[in-house]
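>>> What follows is a predicted protein model with its sequence.
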Amino acid sequence: MDAVTAQAIPFPDTDPDSLAALVQAVRETGYSFTTVTPATHAHVNARPQNARARNLRDVLGWSRPFSPEILPEAVLTALERAGAVSAQGDVRTPNVRLSSLDGELFLHSAYPPSAADAVFFGPDTLRFAAAVVAHLEQREAPVRRAVDIGCGSGAAGICIAKRAPDAEVALVDINPAALRAAAVNARSAGVGNVRLHRSDMLTAVEGEFDLIVSNPPFMIDRGARAYRHGGGPLGAGLSLAVVEAARARLAPGGSLVLFTGSAIVEGRDPFREAATALCAEAGLSWTYREFDPDEYGEELADPAYGDVERIALVVLTATRS
């Protein structure tokens, strides 16, 4: 993962109209980009030939410094109007990235995502969205109210809103930068059934939900960055808090889809044990599967993971009868 000491690039606190215009200008070029992990990003950008950007993907995907003349004029103008670029002499540096998912472009923080309030988007975002879409495809009852807890860029909630246009979809996050990005992304995707709330879990929204989804931070992060630090035992604190919140607010027939990570210790999965016990106490039926048995192996060098043999990506689905 990226170093905590890397230069922090704040997400622009600027006019949302200008940011939406930037997304549209980029979309019109046919741009697409699949965002990689910070570790892969660092390896690729460290190659000598990648010191400077040569095209639009290098700028808004790989976050490389660039000379203004390499960009289409409409995109450069939109970047400047949105305050999404920094200048040092004749060299520019982008302050945002754009990534592809579900036929849309999602605005999020530039690399490295080292700011405490970074708006993160990466491979786990794609995995999480895929798990949510798969649940929707299997679900028989319509979704009337849904919420994405810790929405970040808003990707999963927007995927729900596109597929359930008559539903009320709440995007909640404690991070104001995430809500700014999610608002632009919802607008750019053309979904009008999304509402944004600054909220710690579900404290700022009322009522029950047919669908609760979340991809909370699950790592032990010495920088305590909001998008990454899970707290609690081996980073599971926020994931367990999501289960606690969901079991109190699921409507009859409603489901929680939780995509998270779990630190496996000597063959045991302590998060599974704790989370499914919470579900059982609330009378929820549940399924649990490992989406990927071994991710983030580089984290095991941290002494905090001294007893952990692997970090699995998991999906917990819990349903109220």
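Great, that's in hand. Bear in mind that the values here come from a model prediction, so they are computed numbers and not experimental data.

>>> For the rest of this, base every contact and every neighbour count on C-alpha atoms.
OK.

>>> ok, longest strand in the protein?
When secondary structure is assigned using DSSP state E, the longest strand within the chain turns out to be strand 250-264.

>>> helices or strands up against it?
When contacts are defined as 3 or more CA pairs under 8 Å, 6 or more residues apart in numbering; DSSP states H and E, strand 250-264 sits against helix 123-138, strand 209-214, helix 237-249, helix 270-281, strand 310-319.

>>> another structure for you, compare them:
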Amino acid sequence: MSTVLETIDGGTRYLEKRGIEDARRNMQMLVAHQLDCTRMQLYTQFDRPIDESDLAPLRVNLKKRGEGIPLQHLLGKVWFHKLEFKTDARALIPRPETEELAEFILQWDLSVDSQVLDMGCGSGVLGLTLASERPGWQVTLADISPDALALARENAAAQEIPNARFLQSDLFSAVDSSFDGIVANLPYVPDSERATISREVRHDPELALFSGHDGLDLIRRFIPDAFHRLNPGGWLALEIGHDQASQVAGILDACGFTDIEVKTDLSGIARFPFARRSREPAIGS
């Protein structure tokens, strides 16, 4: 019978041979998930024998991880800000950069009773985090994918977040109200990168990843309509690709947004354009 430490060591070697980055952490997370404990708690029970009843499903998940199935899909959950959300193949796996976007917004001094839209909400982690942290806000989560919306609803129910509503919409096609703030993490990967994305990312829905030859097709459609759906003085916050900042800032300016600023993520990449609606777009823009 293998101990916890022996199982971690053996699984780590298996994942390393299959090119899995951060193999030891991956294996620790799989073992902790199977034993229903935290990763840190494993350090106090390295000598604990693992029963075959736990080893058998662990081997199945280990094989899947070695094949490139994302760790988050195998665990079925992910921590985002202060909450644990369900995640699966119905929506994009939440990225750390999106968590940074949420934290930027939560630092602002905004009205306690804002109407906010999360466009392209996916699993709902961004909009539901804002709704949880700002219970006076009414947050609308919209997505074109009924599967993603179902997952977002499940997450809202699990976290008992009452101030969120859900709307299936192709961008603003089904939106019939205006907002004090709009946040969006829309697909921004260029079609040309389809062949080069990692095998883990290939498990995300294509609908949540790709957006035309330069990755900006949806953003070009979205920004002009977002301007007209914002109340005067309303704010817009986006997450974009690593080389899209200047183009997106130009689109924002052409559509009439002001106070345009692009903040960097923790890796120093210009990732988060912010802007406000404070004037009408110029004639002919």
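Yep, it's here. Here the structure is a predicted model, which is why all the values come from computation and not from measurement.

>>> Mind checking the TM-score on these two?
Scored against TM-score structural alignment, normalised by the length of the second structure, the superposed chains reach a TM-score of 0.67; 230 aligned residues with a CA RMSD of 3.7 Å.

>>> returning to that earlier point: reformat the helices and strands packed on strand 250-264 of the first structure as a markdown table; add distance to residue 108 of the first structure.
Converted to a markdown table, those look like this (distance: least, CA to CA, whole Å):
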| stretch | distance to residue 108 of the first structure |
| --- | --- |
| helix 123-138 | 12 |
| strand 209-214 | 18 |
| helix 237-249 | 22 |
| helix 270-281 | 29 |
| strand 310-319 | 22 |
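
>>> Can you add distance to residue 87 of the first structure and mean neighbour count and give these back as JSON lines?
As requested, those are exported to JSON lines (distance: least, CA to CA, whole Å; neighbours: other CA atoms under 10 Å):
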{"stretch": "helix 123-138", "distance to residue 87 of the first structure": "29", "mean neighbour count": "17"}
{"stretch": "strand 209-214", "distance to residue 87 of the first structure": "37", "mean neighbour count": "26"}
{"stretch": "helix 237-249", "distance to residue 87 of the first structure": "38", "mean neighbour count": "20"}
{"stretch": "helix 270-281", "distance to residue 87 of the first structure": "45", "mean neighbour count": "16"}
{"stretch": "strand 310-319", "distance to residue 87 of the first structure": "39", "mean neighbour count": "22"}
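
>>> In the first structure, what residue corresponds to residue 163 of the second structure?
Residue 163 of the second structure maps onto residue 193 of the first structure when the alignment is built from TM-score structural alignment.

>>> what about that match, neighbour count?
Using other CA atoms under 10 Å, residue 193 of the first structure has 17 neighbouring residues.

>>> now it, nearest residue through space, not along the chain?
In this structure, residue 193 of the first structure finds its nearest non-sequential neighbour in residue 168, 5.6 Å apart by CA to CA, 6 or more residues apart in numbering.

>>> do you know how far whatever residue of the second structure lines up with that neighbour is from residue 84 of the second structure?
Taking TM-score structural alignment as the alignment basis, one finds that residue 168 of the first structure is matched in the second structure by residue 138. Noted for residue 138 of the second structure: a distance of 21 Å to residue 84 of the second structure, by CA to CA, to the nearest Å.

>>> So those two - more neighbours on which side?
When residue 138 of the second structure is set against residue 84 and neighbours are counted by other CA under 10 Å, the residue ahead is residue 138, at 21 against 14.

>>> Go through the helices and strands packed on strand 250-264 of the first structure and name the closest to residue 89 of the first structure.
Nearest of these to residue 89 of the first structure, taken as CA to CA: helix 123-138 at 34.0 Å.

>>> between the helix or strand following the closest one and strand 209-214, how big is the angle?
Following the chain from helix 123-138 of the first structure toward its C-terminal end, the next helix or strand by DSSP states H and E is strand 145-149. The directions of strand 145-149 of the first structure and strand 209-214 differ by 20 degrees, with axes from the mean of the first three to the mean of the last three CA atoms, to 10 degrees as the criterion.
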